[in-house]
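Chemist: Got a predicted structure plus its sequence, pasted below:
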Amino acid sequence: MAEAESHYVLPRPSFDKPVKLLIVVAPYYKDIADWLVEGAKAEIEAAGGSWEIAEVPGALEVPTAIGIANRMSNHDGYVALGCVIRGETTHYETVCNDSSRALQLLGLQGLCIGNGILTVENKEQAEVRADPARGNKGGGAAAAALHLIALGRKWGARTKGIGFKPPSDSYQIAGDSNGSPKA
């Protein structure tokens, strides 16, 4: 059982400027969602950050809400929370795969997202993973977002040797080997 396993956890990042995260939660299974949110809020507060919460109907709407928030708000990062429990149809695979894929695509665009959408076989597995005193996957998702924010701030502060460099006078755009423009 996952509850008995032990894993390495990175030290909590520290910030010289405050961080603000948006927790986007799908409270379809309200008791599970409440535990996930509790863990996420505690982790964010322990890092000195602040948070806001947005609720959406289900796990498929979580990435869309994060995308909207990224365009229209000023959050440093996002915590995606929810729970998908396997049922009798293939809907489970669709929801799990599509929500995860959408979050990953947003992350690859540079958003700092911690994915805490549980994908489990039954309610008991969800309870073990969501409970802040046991699995604390909400806290883990918040920690992931905080670590990505810290990396973004670290790398975003670099001003030399990266990024686009405009062409200089000696830069040859389109010409022959003598530097004469091509007709």
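Modeler: Right, received. Where do you want to start? Numbering: from 1, shown residues only.

Chemist: Please make it C-alpha for all contacts and neighbour counts, starting now.
Modeler: Noted.

Chemist: give the contact list for the spatially most central residue of the chain.
Modeler: Computing the C-alpha centroid of the chain and ranking residues by Cα atoms, centre = their mean puts Ile113 first, at 1.0 Å. Ile113 is in contact with Gly77, Tyr78, Val79, Ala80, Leu103, Gly107, Ala141, Ala144, Ala145, Leu148, counting by Cα atoms under 8 Å, 6 or more residues apart in numbering.

Chemist: 10 Å - rerun?
Modeler: 21-23, 63, 66, 76-80, 103-104, 106-107, 141-149 (Cα atoms under 10 Å, 6 or more residues apart in numbering).

Chemist: So which of those sit within strands?
Modeler: Judged by DSSP state E, strands contain the following of the contacts of Ile113: Leu21, Leu22, Ile23, Gly77, Tyr78, Val79, Ala80.

Chemist: What number of residues are in the vicinity of the first one?
Modeler: The local packing count at Leu21 equals 25, with neighbours defined by other Cα atoms under 10 Å.

Chemist: what do you get for Ala143?
Modeler: If you count neighbours by other Cα under 10 Å, Ala143 ends up with 26.

Chemist: on that earlier part again, mind putting the ones in strands among the contacts of Ile113 into a markdown table with distance to Leu36?
Modeler: Listed next are the ones in strands among the contacts of Ile113 as a markdown table, based on distance: Cα to Cα, whole Å:
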| residue | distance to Leu36 |
| --- | --- |
| Leu21 | 15 |
| Leu22 | 14 |
| Ile23 | 10 |
| Gly77 | 17 |
| Tyr78 | 14 |
| Val79 | 10 |
| Ala80 | 10 |
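
Chemist: Structure two is appended below for comparative analysis:
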Amino acid sequence: MADTEYSLPRAEFDKPVKLLIALAPFYRDIADNLLAGARAEADATGATCEVIEVPGALELPAAIGIAHRLSNFDGYVALGCVIRGETTHYDTVCNDSSRGLTLLGLQGLCIGNGILTVENREQAEVRADPARMNKGAGAAAAALHLVALTRRWGAPRKGVGFLPDAEELRIAGTSKGAPKA
């Protein structure tokens, strides 16, 4: 069925893009395949990447949030794999890691979610394999498309609502008896 899926054309950039790839390597071979796909997609657009590893999928949103506050990445790629087990822990990890990434995205971060949530190892292997479903590349492509949209629509804004300009602030300050600057 993968051959019927549509993919957008590769994002193009006139200035360099810096991506953070946050990787949860619990299943190392699967994580390595996801990473290979993500790196290849980033390389194809001329983006540079930094890779960090975190203990598990639940830590991916926190790591990306920290990086956003303390660094200067244009976009983020979350990679990992959660395979259903015998307990409800699977549901918690899948739902909460996805929710965390979605909330960061709604705050304006350009994130590609490459956390595989599968029933068994075979499904994970097919999805992670760069020669097959290549979900690592798909996550990187998603982040890059969001970076392109952000650049198209201008610089990110701080907060929502009315912000007075500097002249209005100066006039407001002088009308209250404040000394002129």
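Modeler: Okay, I see it. Note that the coordinates shown come from a computational prediction; the quantities given were computed from them, not determined experimentally.

Chemist: Please tell me how far the aligned residue in structure 2 for the residue nearest to the centre of structure 1 sits from Ile171 of structure 2.
Modeler: Residue pairing (TM-score structural alignment): Ile113 of structure 1 is matched to Ile111 of structure 2. Computed as Cα to Cα, to the nearest Å, the Ile111 of structure 2 to Ile171 of structure 2 distance reads 41 Å.

Chemist: do Ala124 of structure 2 as well
Modeler: 62 Å.

Chemist: Val82 of structure 2 against Asp96, yeah?
Modeler: No: using Cα atoms under 10 Å, Val82 of structure 2 is not in contact with Asp96; the gap is 11.8 Å.

Chemist: Give me the more crowded residue out of the two.
Modeler: Higher neighbour count among Val82 of structure 2 and Asp96: Val82, with 23 against 16, using other Cα under 10 Å.

Chemist: contacting residues around that one?
Modeler: Here Val82 of structure 2 is in contact with 24, 26-27, 56-57, 89-91, 93-94, 115-121, 124 (criterion: Cα under 10 Å, 6+ apart).

Chemist: On the three-state scheme, it is what?
Modeler: strand (DSSP: H, G, I helix; E, B strand; the rest coil).

Chemist: what does Thr64 of structure 1 align to in structure 2?
Modeler: With the correspondence set by TM-score structural alignment, Thr64 of structure 1 lines up against Ala62 in structure 2.

Chemist: on that earlier part again, against Ala172 of structure 2, how distant is the match of Ile113 of structure 1?
Modeler: 40 Å.

Chemist: Show me what Ala141 of structure 1 lines up with in structure 2.
Modeler: Checking TM-score structural alignment: Ala141 of structure 1 goes with Ala139.

Chemist: Over to Val9 of structure 1?
Modeler: Aligned by TM-score structural alignment, Val9 of structure 1 pairs with Ser7 of structure 2.

Chemist: Correct me if wrong: that match contacts His145.
Modeler: No: if you go by Cα under 10 Å, Ser7 of structure 2 and His145 don't touch, sitting 11.2 Å apart.

Chemist: Those two: which has the busier surroundings?
Modeler: The neighbour comparison of Ser7 of structure 2 against His145 (other Cα under 10 Å) goes to His145, with 22 against 9.

Chemist: isn't the more buried one right next to Val17, touching?
Modeler: No: His145 of structure 2 is beyond contact range of Val17, at 11.1 Å (criterion: Cα under 10 Å).

Chemist: Please enumerate the shared neighbours of those two.
Modeler: In contact with both His145 of structure 2 and Val17: Gly75, using Cα under 10 Å, 6+ apart.
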